[in-house]
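Student: after the sequence you'll find the predicted model.
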Amino acid sequence: MSRKLRQRKHPKRFALQNRLEGIVLNVAVFLFRLIPVDAASYLMGKSWRLFAPFNARHKRALEHLEHAFPSMSERERDQTVRGMWENLGRVAAETFHIDRLLQQDHRFEATGDETTNAMLDGKQACILVSFHSGNWELCVQPVVRRGVEITGVYQALRNPEADKVVRTLRKDLYRGGLLSKGPEAARKILATLKSGGVLAMMGDLREARGVQVPFFGRMAYANTVPASLARSSNVPIVLGRVVRKKGVHFRVEGQAITVPHTDDRQADIQAATARMHEIFEGWIKEHPEQWMWIHKKWAPPGKSLLQRQETRAAAVKSFHG
């Protein structure tokens, strides 16, 4: 039985569970904020490095790394994935201090070419696309510190009480609004870009309804939304990455790309999405221990999605006779 069906059958039970989880998360936020960010990040990172390899996803990450770096030794792969867990543990702890980190310029080194800097001064509408490396939440820090109000797009949590906590922690990052994916968000996104605003979103997640692009020697499912929005709104994309230098210190980099605009819209989107992943791959190779290798990036579509695609294709074929 799916979560949605269980929720419809037992609404009071789920409402109580949501409230309790929200309370627990609020307490966790309060307690973690009592610990200095450097200590919290260090302790959480070392704990995840030690215990996370017992998680089933550790094996998946090792398999992905073996495909991506076939010449890497087994020991090197294990150390790289353990480094990934340590980075993720640090990100988890730093999330509780995200508003404070935004104000601490001494922790950040920002680099980018003249074109990228002009875009991120808020003088031109653009889409800032990051990926899950370093502490990706802080990719917008140099832009926010310039006074630009960024609009963010995210996947809302299933628990609305927990989602409120997360939104509160991120409110200083996205003063232009934090939009949960959906039809209403799509309208607001287009309005933001048309009015010259900056939109921020992730670009490396698997999307089986998207397109396949080359990624570490294999075809991987990719999200076409950033390229599609950029082409429709005629705005550039700025790819951003965060490199963890040492502890809670970061280098933030930006690289602008343009989306082709020919008579073949789908080909333009495909080309731009492939280009994004080409750059992501190059960046990941520089610091493989900082990317999230547990992504199901190369997994085939689920059975339900395949059935929907087959049904849609049959309907189109029937319509055209």
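Tutor: It's in. Numbers count the residues shown, from 1 in each chain.
Student: only C-alpha atoms for contact and neighbour calcs from this point on.
Tutor: Noted.
Student: where do the helices sit along the stretch 1-150 of the chain?
Tutor: Counting by DSSP state H, counting those that start in this stretch, the stretch 1-150 of the chain forms helices over residues 3-9, 11-32, 37-51, 57-68, 74-95, 98-102, 114-118, 141-144, given from the N-terminal end onward.
Student: mind listing what's buried along the fourth one?
Tutor: Think helix 57-68. For helix 57-68, burial by neighbour count (16 or more other C-alpha atoms under 10 Å) applies to 58, 61-62, 64-65, 68.
Student: same question, the first one
Tutor: Under the neighbour-count criterion of 16+ other C-alpha under 10 Å, helix 3-9 has nothing buried.
Student: distance from the chain centre to that helix, please.
Tutor: Its chain's C-alpha centre lies 28 Å from the corresponding centre of helix 3-9 when counted by C-alpha atoms, centre = their mean, to the nearest Å.
Student: can you pull out the strands in the stretch 201-321 of the chain?
Tutor: Secondary structure of the stretch 201-321 of the chain by DSSP state E, counting those that start in this stretch: the strands cover 211-215, 218-222, 237-244, 250-257.
Student: any idea which of these gets closest to residue 314?
Tutor: Distance to residue 314, taken as C-alpha to C-alpha, is lowest for strand 211-215 among those, at 19.8 Å.
Student: other SSEs contacting the closest one?
Tutor: Counting contacts by 3 or more C-alpha pairs under 8 Å, 6 or more residues apart in numbering; DSSP states H and E, strand 211-215 packs against strand 218-222, helix 265-286.
Student: let's bring in a second one:
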Amino acid sequence: MKVDNAGKLKTKTITHSKLTLIKQKTSSVLIKLLVRALMTLTRERRKKIITKIGKTILRFAKKTRNRAINNISKAMPELSIKEATQLAFDAYGNCAFGLAESFWLSQVEPDIFCDEETLQILQSGTGACIATMHIGCYEAVPLAVAKFAKPSVTLTNIPDFLEDAIDFYSDVNITAINKNSANAFSELLTRAGNNAYISLHCDLYANQTEVSFFGQKTKAPAGVALLAKMTKNPLLLAYAVYQDDGQVQVFFETLKDERSDEQMSEPKNEQSVEQVMAKIYQRFEKIIRQYPSQWYWSYNRWKN
């Protein structure tokens, strides 16, 4: 029997797909077993183990490690290479735990802080767009939102083979939308128009709007500002950090109007998306300088 090249290619493609599916299912099962095993431990013990694993991974991930050290040196040139390296390892370990806690959000009870104006927005039921960042406990902001308002919506980057992990979000009344979905933004827009409280991580590199970050020009995602502009919903900023005792604290705030007294007497013009994102990044920088060992430094944030 003669088999042509097209037949061989099809057979190879099917075999490759089956192998990929097997690997994905195996990874999913292993991760679920690991999560279950970790949840039998105390939270303090989990943190020690995961932090150590995170630091070990960074030790062998040369490209990721060098990028983190380079980013830290760019942002804080006053640090020596030794200090920047130590900060990179501390931050990677802390962020590993902050990410892992997404799998047991039902056990996270954050302390929540905000002023009266922000509290009224969170309790009004009219929705808001919330700019957050990869610092401390990654999903503590939408978790805190869910305690004030419904629905609490966020984007997630969970791989397809771990879709069951979205249950960890729904268990605490968070709606998680896969950011890799082709209609992710349109779904966010629909939900924002239906009075949802949408929390989006905005400290990644994205070729959408130019900002200044630690004194250097870079590009940032503008989705949160665009959503607020299109829906006329309030725009808030929030972040979650760990205290020395391991307790999570979540802070909500509104962006301050930095106009002069003379400018304040004039009618306020609507700010552009670029201006809004610039203010958000100015605030991000101050927060990171306050908690440098809790922010994820390894993203390629300053691309040429």
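Tutor: Done, it's in. As the structure is a prediction and not an experimental result, all values here were calculated from the model.
Student: among the helices of the stretch 1-150 of structure 1, which comes closest to residue 220 of structure 1?
Tutor: Each of those has some distance to residue 220 of structure 1 by C-alpha to C-alpha; the shortest is helix 57-68, at 11.6 Å.
Student: centre of the chain to the closest one, how far?
Tutor: Helix 57-68 of structure 1 sits 19 Å away from the centroid of its parent chain (C-alpha atoms, centre = their mean).
Student: quick one: contacts of that helix?
Tutor: The set of residues that contact helix 57-68 of structure 1 without belonging to it, under C-alpha atoms under 8 Å, 6 or more residues apart in numbering, is 52, 72, 77-78, 81, 216-217, 293-295.
Student: how about a cut-off of 10 Å?
Tutor: Surrounding helix 57-68 of structure 1, the residues in contact under the criterion C-alpha atoms under 10 Å, 6 or more residues apart in numbering are 52-53, 69-70, 72-74, 76-82, 84-85, 215-218, 281, 285, 288, 292-298.
Student: which positions within stretch 17-28 of structure 2 qualify as buried?
Tutor: Buried residues in stretch 17-28 of structure 2, counted by 16+ other C-alpha under 10 Å: 24, 28.
Student: which among the contacts of helix 57-68 of structure 1 end up buried?
Tutor: Buried positions within those, assessed by neighbour count (16+ other C-alpha under 10 Å), are 52-53, 77-78, 80-82, 84-85, 215-216, 281, 288, 292-298.
Student: just curious, which of the buried residues of helix 57-68 of structure 1 is nearest to residue 161 of structure 1?
Tutor: When the buried residues of helix 57-68 of structure 1 are compared for distance to residue 161 of structure 1 (C-alpha to C-alpha), residue 58 wins out at 29.7 Å.
Student: can the helices of the stretch 1-150 of structure 1 go into JSON lines with extra columns for distance to residue 133 of structure 1?
Tutor: Putting those into JSON lines (distance: least, C-alpha to C-alpha, whole Å) gives the following:
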{"stretch": "helix 3-9", "distance to residue 133 of structure 1": "30"}
{"stretch": "helix 11-32", "distance to residue 133 of structure 1": "22"}
{"stretch": "helix 37-51", "distance to residue 133 of structure 1": "15"}
{"stretch": "helix 57-68", "distance to residue 133 of structure 1": "14"}
{"stretch": "helix 74-95", "distance to residue 133 of structure 1": "9"}
{"stretch": "helix 98-102", "distance to residue 133 of structure 1": "16"}
{"stretch": "helix 114-118", "distance to residue 133 of structure 1": "20"}
{"stretch": "helix 141-144", "distance to residue 133 of structure 1": "15"}
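Student: okay, now the equivalent of residue 137 of structure 1 over in structure 2: neighbour count?
Tutor: Following TM-score structural alignment, the counterpart assigned to residue 137 of structure 1 within structure 2 is residue 139. By the other C-alpha atoms under 10 Å criterion, the neighbourhood of residue 139 of structure 2 contains 29 residues.
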